[in-house]
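**Student:** Here you go, sequence then predicted model.
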Amino acid sequence: MALWNKLRDSTQNMQTQLMAKKNDLKSGAFRDASMAMCALVAAADGSVDPSERQRTASLIATNEVLQNFPADDLQRRFNDYLAKLTTDFDFGKVSILQDIGKAKKKPAEARAVIQIGIIIGGADGNFDDAEKAVVREACHAVGLSPTEFDL
C-alpha cells in the first residue's frame, strides 16, 4: 500500500508541475512527443488490449495540459502511434523514440513528456518494469537522466 501511495503522490506532484507550465506547452513537437509517449507506455509490454487503449485515451482526453490541443487530433495521433507499435513493435519503437526526441530542443517540454509518460504508466496504480523501461529509453531520447525521475 505504501508503494501505491508514493506512486499516486508522485504522479499528482508531476501533474501539478505540468499545470504550472501549461501555457508553455503548446508546440507541435510537444504534442507529437506526448502522444508518442502515451502510445509507447500503453504498448510497453508489446501489446495493447482494448481496455488499456481506452484507459489511456480517456487520460489523454481529460489531462488539462493536453487540452491545449484538439482532442480528436490527439486521439488520431495516439492511434497512429499505436498502429506503428502493433504492426512491428521494435521498428515502431525506434520511430516513436525519434519523435519523442524532437522535444529535446526545449528542456521544459522534454521533462513534461517524460512526466506524462510516468503519469500514464502509473494511472492504473502499477507502474510496471516494462513501462519504466520505455520511459527510461525516452529519457535518453530527450537527453535527460532517468535518475531525475527516480527511474
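**Tutor:** Received the coordinates, thanks.

**Student:** Every contact and neighbour count from this point should use C-alpha atoms.
**Tutor:** OK.

**Student:** need the helices for the chain, in chain order.
**Tutor:** For the chain, the helices defined by DSSP state H cover 2-20, 28-42, 50-62, 71-87, 89-101, 107-122, 129-141.

**Student:** then this one, side by side with the first:
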Amino acid sequence: MLEGLRTALGERTARHRNRPFLEACMATCALVAIADGEVSLSERSRVDDVLEAIDRLKFFDVHEAVDLFNTHVDAIVAEPVKGRKAALEAVKEMRHDAGDAVMLVKIALAISRADGDFLESERAQCEAICRVLGLDLRDYE
C-alpha cells in the first residue's frame, strides 16, 4: 500500500512539474498545425506521435493533451491574433530551459513536415516560436 501511495504521489508531482511543458508542446503543435488554415489528419497523427515519444508527457492522459491542442487551435481560428499570442505565451515559458526550447523547435518542425510540405505559413510560425525562445530556426533546419 505504501509503495502504491509513493507511485501515485510521484506521478502527481511529475504531472504538476511538467504541466507547463505539456502546455508549451500543445501550443507549439497548434500554432504550426493551423498555420495553413486547417489541421490535417497527418498533423493530428504527428501530435499523437509527439505525445508518445516524449517521456515527460507520458504522465498525462492523451485526451487531456489533445484537448489542450484543440483549445489552442480553436482559439487561433476564432481570434487569430489573440489566439496566437496566447499560444506563444505558453511557448515562451520554456525560454529559460535550453533543452526544452530546442525540443519545442524540433516539435514545431516535425508538425510542419507531417504532411510532406513545409509551407511558408508553417515556416512563419516556426520562426515566431524560435523568436520567443531566443533561437534561430536556421540552426535546426
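**Tutor:** Yep, that arrived. It should be emphasised that the depicted structure is a prediction, and the values quoted were computed from it without experimental measurement.

**Student:** What would you report as the TM-score here?
**Tutor:** Once superposed, chain against chain, the TM-score is 0.78 (TM-score structural alignment, normalised by the length of the second structure); 121 aligned residues with a C-alpha RMSD of 1.6 Å.

**Student:** Mean neighbour count and distance to Phe149 of the first structure added to the helices of the first structure, as JSON lines?
**Tutor:** Rendered in JSON lines, the data for these read as follows (neighbours: other C-alpha atoms under 10 Å; distance: least, C-alpha to C-alpha, whole Å):
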{"stretch": "helix 2-20", "mean neighbour count": "15", "distance to Phe149 of the first structure": "10"}
{"stretch": "helix 28-42", "mean neighbour count": "26", "distance to Phe149 of the first structure": "15"}
{"stretch": "helix 50-62", "mean neighbour count": "15", "distance to Phe149 of the first structure": "20"}
{"stretch": "helix 71-87", "mean neighbour count": "17", "distance to Phe149 of the first structure": "24"}
{"stretch": "helix 89-101", "mean neighbour count": "19", "distance to Phe149 of the first structure": "17"}
{"stretch": "helix 107-122", "mean neighbour count": "24", "distance to Phe149 of the first structure": "8"}
{"stretch": "helix 129-141", "mean neighbour count": "20", "distance to Phe149 of the first structure": "9"}
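
**Student:** Output those in TSV, with distance to Asp150 of the first structure appended to each entry.
**Tutor:** Output for the helices of the first structure, formatted as TSV (distance: least, C-alpha to C-alpha, whole Å):
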stretch	distance to Asp150 of the first structure
helix 2-20	10
helix 28-42	17
helix 50-62	22
helix 71-87	26
helix 89-101	19
helix 107-122	10
helix 129-141	10
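
**Student:** closest one to Thr147 of the first structure among those?
**Tutor:** helix 129-141 (8.9 Å; C-alpha to C-alpha).

**Student:** Give me the helices and strands touching the closest one, please.
**Tutor:** Counting by 3 or more C-alpha pairs under 8 Å, 6 or more residues apart in numbering; DSSP states H and E, the packing neighbours recorded for helix 129-141 of the first structure are helix 28-42, helix 89-101, helix 107-122.

**Student:** And the contacts of it?
**Tutor:** Residues outside helix 129-141 of the first structure that contact it (C-alpha atoms under 8 Å, 6 or more residues apart in numbering): 37, 40-42, 44-45, 97-98, 100-101, 104, 114, 117-118, 121, 145-146, 151.

**Student:** Onto which residues of the second structure does it map?
**Tutor:** Mapped onto the second structure using TM-score structural alignment, helix 129-141 of the first structure spans residues 120-132.

**Student:** after superposition, how close is that stretch to the first structure?
**Tutor:** Superposing on the first structure and averaging over aligned pairs (mean C-alpha distance after the TM-score superposition for the first structure), stretch 120-132 of the second structure comes out at 0.6 Å.

**Student:** What is the distance between that stretch and the centre of its chain?
**Tutor:** In terms of C-alpha atoms, centre = their mean, to the nearest Å, the centre of stretch 120-132 of the second structure is set 13 Å apart from its chain centre.
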